[in-house]
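>>> need a structure here:
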Amino acid sequence: MGFTEAVRTCLRDKYFTFQGRASRSEYWYFILFMWVTWLVLIIVFLSPGLWMGLVEAMISGGPSGTEYIVAAFVVIVSIALCIPMLTALVRRLHDCNLSGWWVLVMIVIGLIPVVGLLASIFTTIAWFVICVMKGTVGANKHGEDPLQVQKGAEVFA
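Here you go, the predicted structure:
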């Protein structure tokens, strides 16, 4: 699966789909897209002109409409990207024959004040290791292998 196909799959075809499996390429290309998008948003949001506008807003008594619009845009895009990121992670866990409920467990544990900080460090490492592992070859309890060629597909190729 290529970059554009992975982004299209995660953003359009499987935006709210928690069922099924995601190959490593689908997951990692989408993560790359997310990070590039967030980097661009951060660069735009933290541009010198905008910073000067914020400083002037603090001096004059409040932010202008532009700062609110940019901040709202960054928040909306970030929330919109979190949903397919979670669904892609769940499908990636399914590809390794793990339950997607582990994502919810780790989010809840991460909300506990001191334990959450330590847990988030370990879970970040664990998620990375799991997501780079090769998925289950063949079908598993979550569906067919996303890398396996479907029967009859080569006839029409």
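
>>> okay, CA-based contacts and neighbour counts for the rest of this
Noted.

>>> what helix or strand is the spatially most central residue of the chain on?
Computing the C-alpha centroid of the chain and ranking residues by C-alpha atoms, centre = their mean puts M85 first, at 2.4 Å. Assigned by DSSP states H and E, M85 falls within helix 65-95.

>>> Sequence B follows; please return its structure for comparison with A:
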Amino acid sequence: MMSFGEAISVCLKQKYATFSGRASRSEFWWFYLFTVLVSIVTSVIDNVLGTNILIGTYPKGNPKLLGIISAIVSLILFVPTLAATFRRLHDRNKTGWFAGGAMIALILGIALKSALILLVGGLGLFVFVLVMLILPGDNGTNDYGADPLNPNSGNGNIFVP
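Reported below is the predicted structural model:
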């Protein structure tokens, strides 16, 4: 099991834009927690420093604000977060493009104001991806590489021909 610090190091230094291979649950979820914490901290910093810009208003007149620091940090963390998601799906022997498909369907559903695309495509794929991210990875080697928890475990097949 990977620690919080190891997950950050792996995702930001060693595998920043590595979409191949596999990621254990601990690697993915520790890094995800890191991104959430960084998001909270940068939002607080934006509010304290006043680095929010007005990008519109909500229907009841409340301002829509975009934090400059939060936006920059989110852009920096986007690639490693997407890469870790792809690698995590690979650990379940699923293509990482399920994550991309969910994002595209959500964006299209919102842009086209289509409830069908949004609910069936976007949310359906999102729930599927979330379940895949939560479940344990395949034991042994799969189509995407060696088991990150036990790299020397072979192919995971108990019936070796």
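
>>> From the contact counts, what lies against the helix holding M85 of structure 1?
For helix 65-95 of structure 1, the helices and strands in contact under the criterion 3 or more C-alpha pairs under 8 Å, 6 or more residues apart in numbering; DSSP states H and E are helix 24-45, helix 48-60, helix 101-110, helix 113-132.

>>> Tell me the buried residues in the last one?
This means helix 113-132 of structure 1. For helix 113-132 of structure 1, the buried set under the neighbour-count rule, 16 or more other C-alpha atoms under 10 Å, comprises G116, A119, S120, T123, I130, C131.

>>> next one: the first one
The neighbour-count check on helix 24-45 of structure 1 (16+ other C-alpha under 10 Å) flags 24-31, 33-34, 38, 41, 45 as buried.

>>> As TSV, the buried residues of helix 113-132 of structure 1 with distance to M58 of structure 1 would be great.
Listed next are the buried residues of helix 113-132 of structure 1 as TSV, based on distance: C-alpha to C-alpha, whole Å:
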residue	distance to M58 of structure 1
G116	34
A119	37
S120	35
T123	39
I130	45
C131	44
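
>>> which one of the residues you listed sits closest to N97 of structure 1?
Using C-alpha to C-alpha, I130 is the member of the buried residues of helix 113-132 of structure 1 that sits closest to N97 of structure 1, with 10.5 Å.

>>> Trace that closest one over to structure 2, please.
In structure 2, the residue paired with I130 of structure 1 is M132, using TM-score structural alignment.

>>> Distance of E67 of structure 1 relative to F122 of structure 1?
Using C-alpha to C-alpha, to the nearest Å, E67 of structure 1 is found at 36 Å from F122 of structure 1.
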